[in-house]
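Pasted the sequence and its predicted model underneath.
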Amino acid sequence: MTDIRILLVDDQALLRMGFRMVLEAEPGFVVVGEASDGVSGVHQAAALRPDVILMDVRMPGMNGIEATRAIVREVPESRVLILTTFDLDEYAFEALRAGASGFLLKDARPAELVAAIGAVASGDAAVSPRVTRQLLELFGSDLPVAGREIGDPLPSGGSGHPAARRGPPHATRLAALTDREHEVLVAIAEGLTNTEIASRLVVSESTVKSHVGRVLTKLQARDRVQAVILAYEAGLVSPTER
């Protein structure tokens, strides 16, 4: 199995050292570089092409949100895991909108850090759709519709669905979804797990998993978290819906 290659981006040298010690003691993990600010982090990401980037939010100069947006655009194969002090705060929300695949508290236990990096490296998200929904309900009231790109870019819209009538650039990819895939996308946006979606649609979990995979592929979403945000920005689900 290939090692998971990790880049550390944080302006606190002691914190980077702590993360490096934890990660390099873990089989299958290798820290390939460090950066002390966002600009350097973007340059290092482009040069090293790591699998996962641990990104601090608050840094001098280019902050972690801006750096994440640049990395998603320039190094799309690298996944960003945001380091934050508070889990349900606006910085975490904006980082997810910028294209991060999850966030982690800076005081997380080593096992949580390792699990989150493993999840992100495998293409999953390190924050559940349900938590993403909570963030949207707290900070999503000003979400623009149809035309706002998540990171760069995740279109929404579709020929037969409400978002489709809002026009480009989102229409094409949502239009590619079947009616069942559209149902699955809405369920994901509501924070439902695969088990809950299977119960709602009266299908097997394996069928739901297949639908989810096709939805992410057609939307070119990096993971379920980005699909949730896309659905909200497309107007398919509102933050106040239950």
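The structure has been received and is ready for your questions. Owing to the predicted nature of the structure, the values given are computational and were not obtained by experimental measurement.

drop to CA atoms for contacts and neighbour counts, all remaining ones
Noted.

How about the residue most central in space within the chain: what's its closest non-neighbour residue?
Against the mean C-alpha coordinate of the chain, by Cα atoms, centre = their mean, the closest residue is residue 101 at 2.7 Å. Excluding the flanking residues, the one nearest residue 101 by Cα to Cα, 6 or more residues apart in numbering is residue 125, at 5.1 Å.

Second structure for comparison follows:
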Amino acid sequence: MIRVLLVDDDPVICRHLEAILLSDPKIRVLGWAHDGPEAVRNAARLEPDVVLLDLRMPGGDGLEAIAPITAEAPECRVVVLTAYDTDRDVATALARGAAGYVLKSSDPAELVHVVHVCASGQQVLSPHVVHHLTGQASSQQTLVTMIRRALTDRELETLRGLAAGLSNVQVAQELGISVATVKGHVSSLVRKLGCESRLQAGLLARDARLDLDRLPKR
């Protein structure tokens, strides 16, 4: 069971999010908070697995609450849920320890997926956010940071192979692992990066200029 704390200054949004999440029997909503300070207190008291955190709240900024939440509840994963997708907000949220960044306009199924992924200890960004970052040259470092934090070392190595145009067989040969293992890494990284295919993931890595000249060997 994934235990979730919802943080938004609008009770209507909290009710909407709760309805979405409770459509999944593996998710339980522990409660709500309506500003950053209350989110920190409730996270310490309730010990949720995931906190869905709005950024702009009159009673206390969500960005300021990320680090205190993770300090008070070290096992908790903070997912920013906001209408804002500026590269500065994304970069700041990641730097302060956010495990995910999702737009409020995202599809309900995507939101549920992100909660599951982040609860498992991984990091993920909404496809909308990834698309926004790839469209801005100034966001390259944010995109690189996101990719590095989202993927395991092996998934990162596999992604470099995709960006270099290698087939699964060629990546397996380069890394000294089985083709089946490569396929598993590809499926995982495509999901974490919000991509629809291995090709899109490879192009994303190219946009980030992710050390394409270096494919580490085992």
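That came through, no problem. Model, not experiment: these values are computed from the prediction.

still on that earlier bit, three-state assignment of the residue nearest to residue 101 of the first structure?
With DSSP: H, G, I helix; E, B strand; the rest coil as the basis, residue 125 of the first structure sits in coil.

repeat for the one 10 residues further on
Reducing the assignment to helix, strand or coil with three-state DSSP, the entry for residue 135 of the first structure is helix.

which residues does it contact?
By Cα atoms under 8 Å, 6 or more residues apart in numbering, the contact set of residue 135 of the first structure is 88-90, 93.

what do you get for residue 83 of the first structure?
Counting by Cα under 8 Å, 6+ apart, residue 83 of the first structure touches 54-57, 103-106.

Now with 10 Å, please.
Contact analysis of residue 83 of the first structure by Cα atoms under 10 Å, 6 or more residues apart in numbering lists 9-10, 53-58, 64, 91-92, 95, 102-108.

okay, the helix or strand harbouring it sits on what stretch of the second structure?
Applying DSSP states H and E as the criterion places residue 83 of the first structure in strand 79-84. Mapping strand 79-84 of the first structure onto the second structure (TM-score structural alignment) gives residues 77-82.

Report the mean deviation for the matching stretch after fitting onto the first structure.
With both structures laid over each other, stretch 77-82 of the second structure and its partner residues in the first structure are 0.9 Å apart on average (mean Cα distance after the TM-score superposition for the first structure).

any idea how far that stretch is from the chain center?
How far stretch 77-82 of the second structure lies from its chain's middle: 8 Å, per Cα atoms, centre = their mean, to the nearest Å.

picking up where we left off before, how many other residues sit next to the equivalent of the residue nearest to residue 101 of the first structure over in the second structure?
Superposed on the second structure with TM-score structural alignment, residue 125 of the first structure falls opposite residue 123. A total of 26 residues lie near residue 123 of the second structure under the criterion other Cα atoms under 10 Å.

Over to the one 3 residues further on?
A total of 23 residues lie near residue 126 of the second structure under the criterion other Cα under 10 Å.

and if you look at the one 5 residues further on?
Taking other Cα under 10 Å as the neighbour definition, residue 131 of the second structure ends up with a count of 14.

buried set for the helix or strand encompassing it?
With elements taken from DSSP H and E, the one containing residue 131 of the second structure is helix 127-134. For helix 127-134 of the second structure, a neighbour-count test (16 or more other Cα atoms under 10 Å) marks 127, 129-130, 133-134 as buried.

May I see the buried residues of the longest helix anywhere in the first structure?
Scanning the first structure for the helix with the most residues, using DSSP state H, yields helix 205-219. Neighbour-count burial for helix 205-219 of the first structure, with 16+ other Cα under 10 Å as criterion, is recorded at 205, 208-209, 211-212, 215-216, 218-219.

try stretch 71-89 of the first structure
Buried, per 16+ other Cα under 10 Å, within stretch 71-89 of the first structure: 71-72, 75, 77-85, 87-88.

Kindly reformat those as CSV and extend each row with distance to residue 14 of the first structure.
As requested, the buried residues of stretch 71-89 of the first structure are exported to CSV (distance: Cα to Cα, whole Å):
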residue, distance to residue 14 of the first structure
71, 24
72, 27
75, 27
77, 28
78, 24
79, 23
80, 21
81, 19
82, 17
83, 14
84, 16
85, 16
87, 22
88, 25
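
Strands of the first structure, start to end?
Using DSSP state E, the strands of the first structure run over residues 4-9, 29-35, 52-56, 79-84, 102-105.

what range in the second structure matches the second one?
So that's strand 29-35 of the first structure. The aligned range for strand 29-35 of the first structure is 27-33, by TM-score structural alignment.

now the third one
Per the alignment by TM-score structural alignment, strand 52-56 of the first structure matches residues 50-54 in the second structure.

What residues of the helix or strand hosting residue 207 of the second structure count as buried?
Here residue 207 of the second structure sits within helix 198-208, counting by DSSP H and E. When neighbours are counted by 16+ other Cα under 10 Å, the buried residues of helix 198-208 of the second structure are found to be 198, 200-208.

Now do stretch 102-116 of the first structure: which range of the second structure does it align onto?
Taking TM-score structural alignment, stretch 102-116 of the first structure hits residues 100-114 over in the second structure.

hang on, the earlier thing: helices and strands around the helix holding residue 131 of the second structure, which ones?
Here helix 127-134 of the second structure touches helix 87-95, strand 100-103, helix 140-150, helix 198-208, going by 3 or more Cα pairs under 10 Å, 6 or more residues apart in numbering; DSSP states H and E.
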